[in-house]
Structures are given as C-alpha cells and as structure tokens.
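[1] Here is the input, now give the coordinates:
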Amino acid sequence: MTTYAWLSFILITMVQAGSPGPSTVFLVNNSIKYGPLKSIGVLTGDVFAILIMGLISSLGMAAFFANQPAMFNALKLAGAAYLIYLGIVAFNKSMMTTGNVRSDKPDPKAPNLWKQWTQSFLIGISNPKALVYFAALLPQFETSGTPDLYFFAFLVILSALIKFSVLSCYAVVATKIASKITSPSAGIIGSKVVGVFFVFFGSALGLSTIH
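    Down below sits the predicted model:
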C-alpha cells in the first residue's frame, strides 16, 4: 500500500471509531462512574467483538474470492458504493440518539468487571453491520487483485487498535467531553463529518478501482 492509502485507511477508521454511538456513550458513562482505567479495561470487550467480526469477514472474503480477480474487483466496486451509501445516510441523519451520561464522580463500588466487559462485548457483537462494513472497506486497500487473508487480518487488527486508542482518549477526558459528545448537536456534527469523509473516500476508492 502507498503512503496515501495507509493514511486514508487510518483516517477513515479514526473517523468511524470516534463518531458518537452506543459504544462511545457506554464508555463515557463507565469512565465517569468508575474511572478511566476500569472503563478502558471494559472497552476491550467491545474491541474484541469488532476484532472477531472483522476476522470472520476477512476469512469469508479470502475463501470465496480466492483466485477470482474479476469478482473481487466487483466486490471492491460494491464496497465503494456501500461506503458512499453510508456517507449519504450519515450526512442526512439529523439527530443521533444517545443515552444520558451521568455526571457522578467515580464510584469506588463499581459493579462486577466481568459483567461490564460482557455488556461491552455484546454492544459490539450485536451490530451485524460491522461484517458488511469490513467487507466493504478492506478490499479497497488490496492491490494484488485477489484477497489476501493475512493482509486483511492485519488491517482488522490495526482497526481494532485504532478504535481502542481513540475511545481510550475519550475515557481519559470523559468528564470534560461528556456533555459535548452526547448532545444532539454532537450527533448532528458527527453524522455530517462521517458522511463527508465516507462519500469522499468511497468515491476516490471506487475511481481507483475502475482505473
């Protein structure tokens, strides 16, 4: 991959990971109530779920499209179109429903960490769209013409690390950003930012596949 491709992948992943959503609200809630360290530990449940779904998606693509470059290119075009669709949907989304974040001080009597970790995992694994998202995104950065399982697995792991890093930053500064990141205006702005980036990069990736 070129430097531009790497930067594009990292930027897309950061924007997607940083946009307000259920995982973000759950993390901010935990960080405010139980402190950033415990919330980051619980966050690994969500990241682990995303890692599993990404690897499943990668394995399916590698197995089905092996030695079929024409069909793989068709998948890349379909994936680029899906990214554009996600961008349009996000841009047109006027509001994002988020939970109420409590402004309590860290609670020393936090609930069972395993229970919290399981809840975090279920939030991540309960979104089957992640499978489609990885299937749409990963092929855009494969230049050999056929799917490479090891390369896809590396991108999935990198995606998980980026999400963990971005949300960990949220956890550390949760008390300062809680009201901003869960407000209706944050949902509107976040949706527009995600929309613009996805439409732009989806279009660019689709054109690069055609040429």
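[2] CA only for contacts and neighbour counts going forward, please
    OK.
[3] quick one: buried residues of the helix or strand that contains Asp46?
    Using DSSP states H and E, the element containing Asp46 is helix 36-64. Neighbour counts using 16 or more other Cα atoms under 10 Å place 36, 38-40, 42-59, 61-62 of helix 36-64 among the buried residues.
[4] Following up with a second sequence; could you model it the same way so I can compare the two?
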Amino acid sequence: MSLFLAFLGVSFMVIATPGPDTAITIRNTLLGGRTAGVFTALGISSGQTIWALATSAGIVALLVASEPLFLAVKYAGAAYLVYLGFRALQEALRRSHPRVAAGLAKPARRLIAATAYRQGLISDLGNPKMAVFFASLLPQFVPPGGESFSALLGLGVVFAVMTLTWLALYATLVAKAGDFLRRPSIRRTIEAVTGIVLIGLGIRIATEHR
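    From the prediction side, this is the model:
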C-alpha cells in the first residue's frame, strides 16, 4: 500500500505541473467550451492508456532503444504542438481584425468534441517523453514478485484517470470563467499566450535531449 501511495504522490506532482496537456486543454476549452475541454482531456488520457499498454507489452522499451524511431515520434509530436500554437496565434490575430471586432466578419466555427478529442490524443501520443516517463517510472512501483504486465498496465491506467480528472477540472474552471474570458481583449490575449506556449513547448521537445 505504501508503494502505491508513493506512486499517487509522484503522479500528482507530474500531472499538476503545467505542460502541453494543460495548454491544449485550456485552448480547446476557450474554443469549444467545457465539452471540448473535457474531450481534450479524454483524448490525452486515452493516449496515456495506450502508452501504458505499450509499456506493459515491452513496446516502449523498443521505442526508447531505437534512436531513429524515437526521433521520428519526437519531431512529429513537436511539429504538431507548433502547428496548434500557430493556429492559436492566427485565431488571436483574426479576432483583433477590425471587421471581427465590429461583428462584421463570419465568426470562427466552434471546436467540436471529436476534434478536441483527436487533438488531445495526437498530442499525447506524439510526446516521446511520455514513453521515457512511463518506462522509467512505472517499473519502480511494481510490487516485488508481482505480475509485471497487469501491474504496469494498472498503474498506467490509474495515472491516466488522474490526468483526466485533473484536466477536466481545469476545463470546468476555465468554462465557468467563460463570461470574463469571452471578452474580446481577454480572449485574444489568452489565445496569443497559449499559442506562444505551445510553440515554445514544441521547440523545446524537438531540441532537448532525452
């Protein structure tokens, strides 16, 4: 039990630290409301569950050991974050256009749940740091003599559920502040900052070593 409690503590510290998952959840909640934010969180936690399954089956170890494959996943994930960041910056600039501010231009389409889920899923699966994290963290909390596959998978699923709960809370809080955040100047600022953060995170992932 003490080993599992230690795992919960470490997991919470990791999950609560702002990163790409938090940034994408906030962005999508602004674009599509609480539903889009929650589905983004669901996509992210689904990606983590896939990483957990791959870790349990030994696939992640192969990924980490293969430099070309690891780099391919890393650069693809980094490029996707940069893409989402540029989209956020474009939306911020579009909303600052005089015609949009005056309500004369066609409003942007609201982000739908399926798109939000897909963005969360791709973002998480494109982050090779999750592979390294799962491969290095989960085995430390498997009880001695325990069945490794089910134990690793179980810990990974617990981590994913914790992530879903935390990010869904983020989405709820952002959505509840909707009236304030929907003010044109406030929303443009948040979208611009979120875009810059996503681009910065993408560049950091692409350039940092393991």
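[5] which residues touch the next helix or strand after the helix holding Asp46 of the first structure?
    Once the chain leaves helix 36-64 of the first structure, the next helix or strand it forms, by DSSP H and E, is helix 69-92. Residues outside helix 69-92 of the first structure that contact it (Cα atoms under 8 Å, 6 or more residues apart in numbering) are 65, 133, 135-137, 139-140, 145-147, 191-203, 205-206, 209-210.
[6] For ChimeraX, write the selection for the buried entries among those.
    Buried subset of the contacts of helix 69-92 of the first structure, written as a ChimeraX selection, criterion 16+ other Cα under 10 Å:
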select :65,133,135,136,137,139,140,145,146,147,191,192,193,194,195,196,197,198,199,201,202,203,205,206,209
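[7] Tell me which residue of the second structure matches up with Ala18 of the first structure.
    To be clear, residue 18 of the first structure is Gly; Ala isn't right here. By TM-score structural alignment, Gly18 of the first structure lines up with Ala16 in the second structure.
[8] Neighbours of its match, how many?
    Residues near Ala16 of the second structure, counting by other Cα atoms under 10 Å, number 13.
[9] Contacts only, for it.
    Trp166.
[10] Distance of it relative to Val174 of the second structure?
    Distance, Ala16 of the second structure to Val174 of the second structure, by Cα to Cα, to the nearest Å: 16 Å.
[11] which one is Arg188 of the second structure nearest to, not counting chain neighbours?
    Spatial nearest neighbour of Arg188 of the second structure, excluding adjacent residues (Cα to Cα, 6 or more residues apart in numbering): Ala92 at 4.7 Å.
[12] wait, that neighbour sits on Ser185?
    No - here Ala92 of the second structure does not reach Ser185: they are 9.4 Å apart, not a contact under Cα atoms under 8 Å.
[13] Find residues that contact each of those two.
    In the contact map built from Cα under 8 Å, 6+ apart, no residue is linked to both Ala92 of the second structure and Ser185.
[14] Just the helices from the second structure, written as ranges.
    Using DSSP state H, the helices of the second structure run over residues 2-16, 20-56, 59-65, 67-95, 98-101, 113-125, 128-137, 148-176, 178-181, 184-207.
[15] Redo those as TSV? Include distance to Pro107 of the second structure.
    Listed next are these as TSV, based on distance: least, Cα to Cα, whole Å:
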stretch	distance to Pro107 of the second structure
helix 2-16	34
helix 20-56	12
helix 59-65	43
helix 67-95	9
helix 98-101	7
helix 113-125	18
helix 128-137	36
helix 148-176	19
helix 178-181	17
helix 184-207	12
